[in-house]
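Asker: A structural model of the following input is requested.
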Amino acid sequence: MKNFLRQLGPGVLVSAAFIGPGTVTVCTLAGVNFRYGLLWALILSVISCIVLQEMSARVGLVSQKGLSDCIREAIKRPFFKFIALLLIFSAIVVGNAAYEAGNITGAVLGAEAFFGDGNFSLGKFTLNLWSLLIGGAAFALLAIGNYKMLEKIFISLVILMSISFIVTALITRPDLIEILKGFVPAAGSAEIITVIALIGTTVVPYNLFLHASLVSEKWKHAEDLPVAKKELSISIILGGMVSMAIVICGASSSLTEVSSAADLAAGLEPLFGKLATLFMAVGLLAAGITSSVTAPLAAAYVVKGCLGWGDGLKSFKFKTVWAVVLLSGVFFSSVGIKPVQIIQFAQIANGILLPVIAIFLIWIVNQDSVMGKYRNTKKQNIIAILVLAISFFLGIKSVYAVILNF
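Answerer: Coordinates of the predicted model:
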């Protein structure tokens, strides 16, 4: 057991990355609007996530390179290489810079549930103190530049986040029979949009890049693959349980209208007491902080791979990338600006990128020259193709939804 605990790391960071404020909000709305009826969709999202992340981890461990490195080296024609790297850069680097404000704002909502409003005036501008403090904390964590230290901090935050949301769900005293019924698929036209959202917040492109790079930092030998798979599966399943706990909180709340998890946290107090609100606030704060760190980190790994940098976490160039992404998020969050056009652009890029990366993963894990005996089996390919179909559907839906909003 002690040996396995020492192996925890990359999978935990991936789990922490997808349980961000966006996931918390989507799960809250799923619970409030459809009660326990969409719990089955989270099982599907966890399976899809494990399949894609396992292939990404395998590529990173066997090749000892990041996913963007592999793509850059695999595409030989300059034009196609330029288009692929531009798409990756747009979706991950620009996208994460735009989404970073939402990550920090999510953590701010948790902080405000504890300490109250953090807004203050500075001349003509109104700034948020919690945005600055949370951004500063994220900056400090990344500036350490020590993967092992980052790993330990994230494991602690994920444990805190998991306990907070699961305890909140238990406090609400949910109906166990209704929960079990929720794992039986039954979605009509009204639910399908939320089903797509639940899967889409779990299966995200930037985690595929982040995971491959982290695995190559953690392990140096292909023989460590069984440990990496076990660590990944346990971490993603734990993340799925956290998502389910949030859905259960929303379903048990008896609320009819919420727009975010902060509304849920406030709505729980009259029904279940201040303790439920505090646990929900702690979970939201931890989710926001972890996502605020992993998004800039993933962007830096992507740029490193796209440009072929040899240096890692401690290099000035690497730190400059994550600093730009993080500071842009702090700025947009603290002054209350929503970069809508940038976010829409990033959503389109991500919608295109997800199926493209899924295709690349399936292709690369079937190459003897790269993977050797660790290439995909027939069974793995069948499952991967099914997940690819889901990825295409998610990508098309994401692009279509943005176009409709123009």
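Asker: when you work out contacts or count neighbours from here on, use the C-alpha atoms and nothing else.
Answerer: OK.
Asker: residues touching residue 253, list them.
Answerer: 32, 172, 264, 267-268, 271 (C-alpha atoms under 8 Å, 6 or more residues apart in numbering).
Asker: can you pull out the helices in the stretch 151-300 of the chain?
Answerer: Remark: helices assigned in the stretch 151-300 of the chain by DSSP state H, counting those that start in this stretch are 176-181, 189-200, 205-218, 225-252, 261-272, 274-307.
Asker: contact partners of the third one?
Answerer: Helix 205-218 is contacted by residues 9-11, 14, 17-18, 52-53, 56-61, 64-68, 92, 147, 228, 295, 297-299, 301-302, 350, 353-354, 357 when judged by C-alpha under 8 Å, 6+ apart.
Asker: now the angle between helix 225-252 and it, please.
Answerer: 140 degrees (axes from the mean of the first three to the mean of the last three C-alpha atoms, to 10 degrees).
Asker: now do the last one
Answerer: If you take the same axes, to 10 degrees, helix 274-307 sits at 140 degrees to helix 225-252.
Asker: in helix 274-307, what's buried?
Answerer: The neighbour-count check on helix 274-307 (16 or more other C-alpha atoms under 10 Å) flags 276-306 as buried.
Asker: another one to check against the first:
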Amino acid sequence: MKDAHQHKSLDDVHESVSVHQGKSKLKRLLSFFGPAYLISVGYMDPGNWATDLAGGSQFGYALLWVLLMSNLMALLLQSLCARLGIVRGKDLAQCNREIYPKRMNFVLYVLAELAIAACDLAEVLGMAIGLNLLFGIDILWGVLISFVDTFLLLYLQRLGMRKLELFIVGLIALIGMCFLVEMFFAQPQLGEVMQGFVPSLPNNAALYIAIGIIGATVMPHNLYLHSALVQTRKIEKTPVAIRRAIKYNFFDSAIALNIAFFVNAAILILAASVFHKNGMHDVAELQDAYRLLGTTLGTDWAPKLFAVALILAGQSSTITGTLAGQIVMEGYLRLRISPLLRRLLTRLLAIVPAVVVIVLFGDKEVGQMLIFSQVLLSMQLAFAVIPLIHFVSDREKMGEFVIGPYLRFFSWLIAAVIAVLNFQLVFEEVRGWLQDVDNIFLQALIVVGALGLLLLLLMTIVYPWVMKRKPTRLDVHASFEEMEFRAASSFRTILLALDFSKSDEKVISQVLQYSPSSCKLLLIHVVESASVKYTGGLSDDLEAREDMERLKQYAALLRERNYEVDYALRYNNRIKAIKECCEQHGADLLIVGSHGHTGLKDIIFGETVNKLRHAVKIPVLIAQ
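Answerer: Sure, this is the predicted structure:
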């Protein structure tokens, strides 16, 4: 089943949620519920709203069946992601890195990052539009305000995975309640709504909107995300436990995605019953829908609830986008960066283009940016779906949990539908760009880019079948076979960084393990008195003199034990001073005491140990 010695997806929350082991099936089922709700918010993000509004206002209830079909497609694909994560213990990005060539993986990574940035762009714009509609805040300021929620995910992750899931479920519940009230105001005819589930396409324009609905519904980053989130559950590695986990995660996906379907269907039904019936057939902008809801339904609550739901949808979706970004970066590149930096990069990739367009062209181009974000998502979707089907169809890797022939047939059918429809959408957009661009070099660049994507798609399909090379092991570090192990040389010069606190006892105790005849000791203390801060260097104040006396006492203690000891004071900057001392005296080992505080205290009192590890090029022993 699971390959040994592998990097864990979302390492900080991997297997952090215990599964109920008692007799109660309900409690066991509830312990698996959560990951799919984080996935479902991507299916009801602001990027979906424009296509739902356009479909409902132009064609009434006729395209409801498209929403249902896309939801069933999404359910199948997300269940395959859950199966992959549970059985293989790897996310989709890690599996891609294992199979595809290095350069191809880099292109797939870039496309995945573009999809995440495009999705985050839709969330940023949706939230900004919601703030503008509800409070009259300028859209540019709304985009900038959305930057503040950069720190929300960091706080929620500190609380644990279950609390993060509960927060998302709460937002989804509020969105659902908003649209329940909207349905009460709109009072759609149930018989007409049911007729919308009969497949029909009134004209070519309906086909185009249907393509947009499917493209906006199935989100590529959700496929990466789901395969990682299911690994937050701690399950036994037995066939029975794995089969149970697959079943319960399917239930989780079915319920969560049906909620997402309700939200999308509610938007389309709202547009059909309010706009289409009143002859308003060209409502596709969120701002237009907000303004017309109040005048058509005759209540101020309808547009306000619409705006509140829009803000909630944007806020909930942006959290999952950042998690997906972490997964693709670690899976494809084996690169780990701090959660704060990851969050800032993701948000800046969405905010900067939005701010530039708004500053240059004004609010009127916001709707076009939303459409453009959906086109980018459509371009990337096939490159996530096709590898997923390859992986869950691999009997050698999946064992008894490989998908059967019928499920495989429907999976490839869905992949074909998605690829054709989404490339049709991209083709229409590219043709429009070519018509609008007069520069022949830009036209050639667009054509070459489109052909390159087509070639990459063919390689994604064919490569796992044609290439029979042995897959490389996926490790976040060098492979075990490539590593060489040698006996460590003895330390000749050991530097002890002392801070004259209780931690010095542990530092001194650590060095006593080394033979006096084999090493020389260097004791240093960094003076950070007020006068040193002012002068920036040497000082002969009372604190410096007392510190020197304390160093002499430590030196005398160690000399009594036959150690060769030298000592020195350093001044002002702890990290810089210790690093320079290590280099000046050729130290082989640095021993430093742990300060014993984290979080806010690191900001107040400073964080020495963690920064030292990255500053020096010798082993660092942290005495705790």
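Asker: re earlier: can you put the helices of the stretch 151-300 of the first structure in JSON lines and add distance to residue 391 of the first structure?
Answerer: What follows is the helices of the stretch 151-300 of the first structure, written out as JSON lines (distance: least, C-alpha to C-alpha, whole Å):
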{"stretch": "helix 176-181", "distance to residue 391 of the first structure": "27"}
{"stretch": "helix 189-200", "distance to residue 391 of the first structure": "9"}
{"stretch": "helix 205-218", "distance to residue 391 of the first structure": "10"}
{"stretch": "helix 225-252", "distance to residue 391 of the first structure": "18"}
{"stretch": "helix 261-272", "distance to residue 391 of the first structure": "27"}
{"stretch": "helix 274-307", "distance to residue 391 of the first structure": "20"}
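Asker: among those, which comes closest to residue 86 of the first structure?
Answerer: helix 274-307 (9.0 Å; C-alpha to C-alpha).
Asker: tilt between that closest one and helix 261-272?
Answerer: Using the same axes, to 10 degrees: helix 274-307 of the first structure against helix 261-272 is 160 degrees.
Asker: tell me roughly how far helix 274-307 of the first structure lies from the second structure on average.
Answerer: Helix 274-307 of the first structure, aligned to the second structure and superposed, deviates on average by 1.3 Å (mean C-alpha distance after the TM-score superposition for the first structure).
Asker: so where does residue 126 of the first structure fall, helix or strand?
Answerer: Using DSSP states H and E, residue 126 of the first structure sits in strand 125-128.
Asker: swap that for residue 494 of the second structure, please
Answerer: strand 493-497.
Asker: where in the first structure does that strand fall?
Answerer: With TM-score structural alignment applied, strand 493-497 of the second structure matches no range in the first structure.
Asker: map residue 193 of the second structure across to the first structure for me.
Answerer: In the first structure, residue 193 of the second structure lands on residue 179 (TM-score structural alignment).
Asker: tell me the SS of the closest residue to its match other than its chain neighbours?
Answerer: Leaving aside its sequence neighbours, residue 179 of the first structure sits nearest to residue 36 (C-alpha to C-alpha, 6 or more residues apart in numbering; 5.7 Å). Following DSSP: H, G, I helix; E, B strand; the rest coil, the label given to residue 36 of the first structure is coil.
Asker: to which residue of the second structure is residue 36 of the first structure aligned?
Answerer: Aligned against the second structure - with TM-score structural alignment as the criterion - residue 36 of the first structure pairs with residue 61.
Asker: what's the spacing between residue 295 of the first structure and residue 343 of the first structure?
Answerer: Distance of residue 295 of the first structure to residue 343 of the first structure, computed by C-alpha to C-alpha, to the nearest Å: 14 Å.
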